[in-house]
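Q: got a sequence here, can you model it:
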Amino acid sequence: MTRTVVVTTDYLVPGDEVDLFLRQEGFVTRHHPLRGPRGHDELVAILDGAEGALIANEPMTAQVFARTSGLRAVVRTGVGYDSVDVEAATRAGVSVSNLPGVNANAVAEYTMALLLAQARRLVPVAAGVRDGRWPREDGFELRGKTLGLLGYGFAARAVVPLATAFGLRVLCTTASAPASPTGPGPGAGANAGANTGAGVAFVELHDLLAASDFVSLHAALTPATRHLIDAAALARMKPTAHLINTARGAIVDENALADAVRAGRIAGAALDVTETEPLPAGSPLRDVPGITVYSHLAGQTAEARRAAGVEGARELVAALRGRPRCSLNAHLLTTEETRTR
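A: Reported below is the predicted structural model:
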């Protein structure tokens, strides 16, 4: 019996380490790299006859799962899985896995690079030199400043020792909604007064926003975090503060951010992710002095890519054999749904 898996992550190619591993494990591979928007019909056709899929950021919607009856396991070669409808996958009997922490070091180093770029104005200075000028405005040092981390997953935790080595004070919140400055909000008390003992003080979100010179986002995109950084949240930040986002673009209200930076309510932002990618021509983030947009590269190192490919392939094989290690929903599937096919 032929068992087929589809690979759509663009840096995984026929004949590479991942492909050879999957073939050695008895699977036939089909590669369909994702290099642009992909509609439902195209995705369904790609997945036709496949038992498993190692995927990039395809829109794995309820419609797709309903039309791919042979699919048994999907693995994201990364951490975020907001493009996958996990509830629909569960109804369809499909195990969905991500790879927590697989690119944490890469994201942490990139986060620090963005902090340094904002503090020393590296992008506008380089642009000025390119344009024939010789910019000499002051930057500022990280030592003695405060970094606020929104979220405390693998990447945020990897940031902490790097930040403390630079002399930054580190705050963190895991609250999913702003608390009122005059009283407790949703989730209040979860962070208050807590300290990990590893140089991180846990505070409520409104306190973190008010105290931080840099606010760095490391939360998953959920209904609770969508547009969490809105006009009200930005208004709590210092006028000298910078926003850093290596998580998901939709956590930030982009119109509110552009307005806040233009008006000088915050100093700037470095965004590795945006709500729509690639960045649309009409995005409010374009041509705003102080906002620099990058192309979703935080986790893209040779080391992280290799780890994601290899660990993703191992997870896919394990899931297809009924023993997933990182499944988001295997505990909700019946024995019949998860058994080896």
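Q: drop to CA atoms for contacts and neighbour counts, all remaining ones
A: Fine.
Q: all strands for the stretch 151-300 of the chain, in order.
A: 169-173, 200-202, 214-217, 242-245, 268-271, 291-293 (DSSP state E, counting those that start in this stretch).
Q: which ones are touching the nearest residue to Gly26 once chain neighbours are set aside?
A: For Gly26, ignoring the flanking residues on the chain, the nearest one in space by Cα to Cα, 6 or more residues apart in numbering is Arg3 at 7.3 Å. The contact partners of Arg3, taken as Cα atoms under 8 Å, 6 or more residues apart in numbering, are Gly26, Phe27, Val28, Ala50, Glu51.
Q: give me the nearest residue to the residue nearest in space to the middle of the chain, chain neighbours excluded.
A: Central residue of the chain (Cα atoms, centre = their mean): Ala247, 3.5 Å from the mean position. Distances taken as Cα to Cα, 6+ apart put His218 closest to Ala247, at 5.0 Å, once the chain neighbours are dropped.
Q: picking up where we left off before, where's the residue nearest to the centre of the chain relative to Leu271, distance?
A: As for Ala247, its distance to Leu271 is 9 Å (criterion: Cα to Cα, to the nearest Å).
Q: what do you get for Ala66?
A: Distance from Ala66 to Leu271, by Cα to Cα: 35 Å.
Q: to check against the first, give me the structure of this:
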Amino acid sequence: MKTVKALLLGDAMIPVGGFEAAWAKHLSGLGDQIVADDWESDWGELQHRRLEVEKRGPEIESVPEAALGAGSDAEILAGLFVPVSSTLLDAMAQLRLVGVCRAGVENVNVEAATRRGIAVFHVMGRNAHAVSDYAIGMMLAEARNIARAHQAVKSGTWRKTFSNSDIVPELHGRTIGLVGFGHIGALVARKLSGFDVDIIVHDPFADETALRSAGVEPVGLDELLERSDIISLHARLSDQNKGMIGAAQIARMKPTAILVNTARAGLIDEGALAAALSDGRIAGAALDVFETEPIPEDSPLLGLDNVTLTTHLAGTTADALTNSPYLLMQDIARLLAGDAPQGLVNPGVLDDPRFAEWLSAVREG
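A: Here you go, the predicted model:
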């Protein structure tokens, strides 16, 4: 293979050293012409910036200095949350491949990259086990008042009575509704199988036969809302499903239902949910994602006793973060070796003459 220059941009969640090690393991045949830097090393700032990019897209961010300077002639760009805007793509005229160590590509202008003949890679399922574990934990925490009891004990109160004391459920025999059945949703279903629950799924993109083979029942969204005792969201956020759980949808839920969201905040109308929880129209909710993070001090959710709130932790485990750069580089190496990659977001780019010429040159050395 020919030598290829790369720009590796880590951040506070996955520092650049992880990318360098993964490059050395899987792509060392491309040489060591690497520009390595951290895009945002402050944890708090990273959380704020990435959330804004996820809501508004990468065009709101400025181009990282490394992409304007030493890394401006790189052919490969890899990172986690680095915003890959059309401005950045213009600044890096030699760029042919972008890779992000996450399943979502909200921080990449995929359309602009495709127009320029640039391949975009992501890492599917990199934190699927982490999020699926967490989602089930949130179901149990909210249903059984685990966090509230812990908080009471720590503050000196031996609390035994809660807003749902008359209806505290066991999972056994309950109906769990999963909205979305990708890597994470499928793992949630598999891990819940030992609880002896009935699982129904709404996913307009999933094959019905495949769903039934997985032991779940495909249903429409309205039916899922009406039948489920616990509803857990595992869909990707898009223009089509933004706010898919609003006041009208919440009104279809059982008064004993619990809503869990470890996916994207934008799937839920947060104000409508807070109102429903306040009025007791559903029993509870467990949320790991919010419209604004950190959650504002005046958020009505903070005053409610029937909601479990956590700080966007579902996908953050040492295993998921450490392994991600290796999965990304391994998949890029798969393409360069002539095998089918697993995480190519825009496969049509393979037919683009600009990309095809570059790929051929890299393979032939």
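Q: TM-score for these two?
A: For this chain pair, the superposition-based TM-score is 0.85 by TM-score structural alignment, normalised by the length of structure 1; 328 aligned residues with a Cα RMSD of 2.8 Å.
Q: about what we covered before: of all the strands of the stretch 151-300 of structure 1, which lies closest to Leu122 of structure 1?
A: Counting by Cα to Cα, Leu122 of structure 1 lies closest to strand 291-293 out of the strands of the stretch 151-300 of structure 1; the figure is 10.5 Å.
Q: quick one: contacts for the closest residue to Pro278 of structure 1 other than its chain neighbours?
A: Nearest non-adjacent residue to Pro278 of structure 1, counting by Cα to Cα, 6+ apart: Ser295, 7.4 Å away. By Cα under 8 Å, 6+ apart, the residues touching Ser295 of structure 1 are Asp272, Val273, Pro278.
Q: quick one: which of those residues has the most company?
A: Val273 (24 neighbours; other Cα atoms under 10 Å).
Q: hang on, that one packs against Thr246?
A: Yes: the pair Val273 of structure 1 and Thr246 passes the contact test of Cα atoms under 8 Å, sitting 6.0 Å apart.
Q: need the overlap of contacts for those two.
A: Here Val273 of structure 1 and Thr246 have His296 as joint contacts, going by Cα under 8 Å, 6+ apart.
Q: aligned partner of Ala104 of structure 1 in structure 2?
A: Taking TM-score structural alignment, Ala104 of structure 1 has Ala128 as its aligned residue in structure 2.
Q: its match reaches Thr317, doesn't it?
A: No: Ala128 of structure 2 lies out of contact with Thr317 (Cα under 8 Å); the separation is 10.6 Å.
Q: which one of those two has more residues nearby?
A: A count of neighbours by other Cα under 10 Å puts Ala128 above the other of Ala128 of structure 2 and Thr317, at 21 against 13.
Q: any idea how far Gly185 of structure 2 is from that one?
A: Per Cα to Cα, Ala128 of structure 2 is found 8 Å from Gly185 of structure 2.
Q: please enumerate the strands of the stretch 1-150 of structure 1.
A: For the stretch 1-150 of structure 1, the strands defined by DSSP E, counting those that start in this stretch occupy 4-7, 28-31, 52-55, 73-76, 95-97, 146-150.
Q: now the ones you listed as CSV including distance to Thr196 of structure 1 and mean neighbour count?
A: Putting the strands of the stretch 1-150 of structure 1 into CSV (distance: least, Cα to Cα, whole Å; neighbours: other Cα atoms under 10 Å) gives the following:
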stretch, distance to Thr196 of structure 1, mean neighbour count
strand 4-7, 40, 24
strand 28-31, 44, 18
strand 52-55, 35, 24
strand 73-76, 30, 28
strand 95-97, 29, 28
strand 146-150, 13, 26
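Q: so which of the ones you listed is nearest Ala307 of structure 1?
A: Nearest of these to Ala307 of structure 1, taken as Cα to Cα: strand 73-76 at 12.5 Å.
Q: what stretch of structure 2 lies opposite that closest one in the alignment?
A: Aligned using TM-score structural alignment, strand 73-76 of structure 1 spans residues 97-100 in structure 2.
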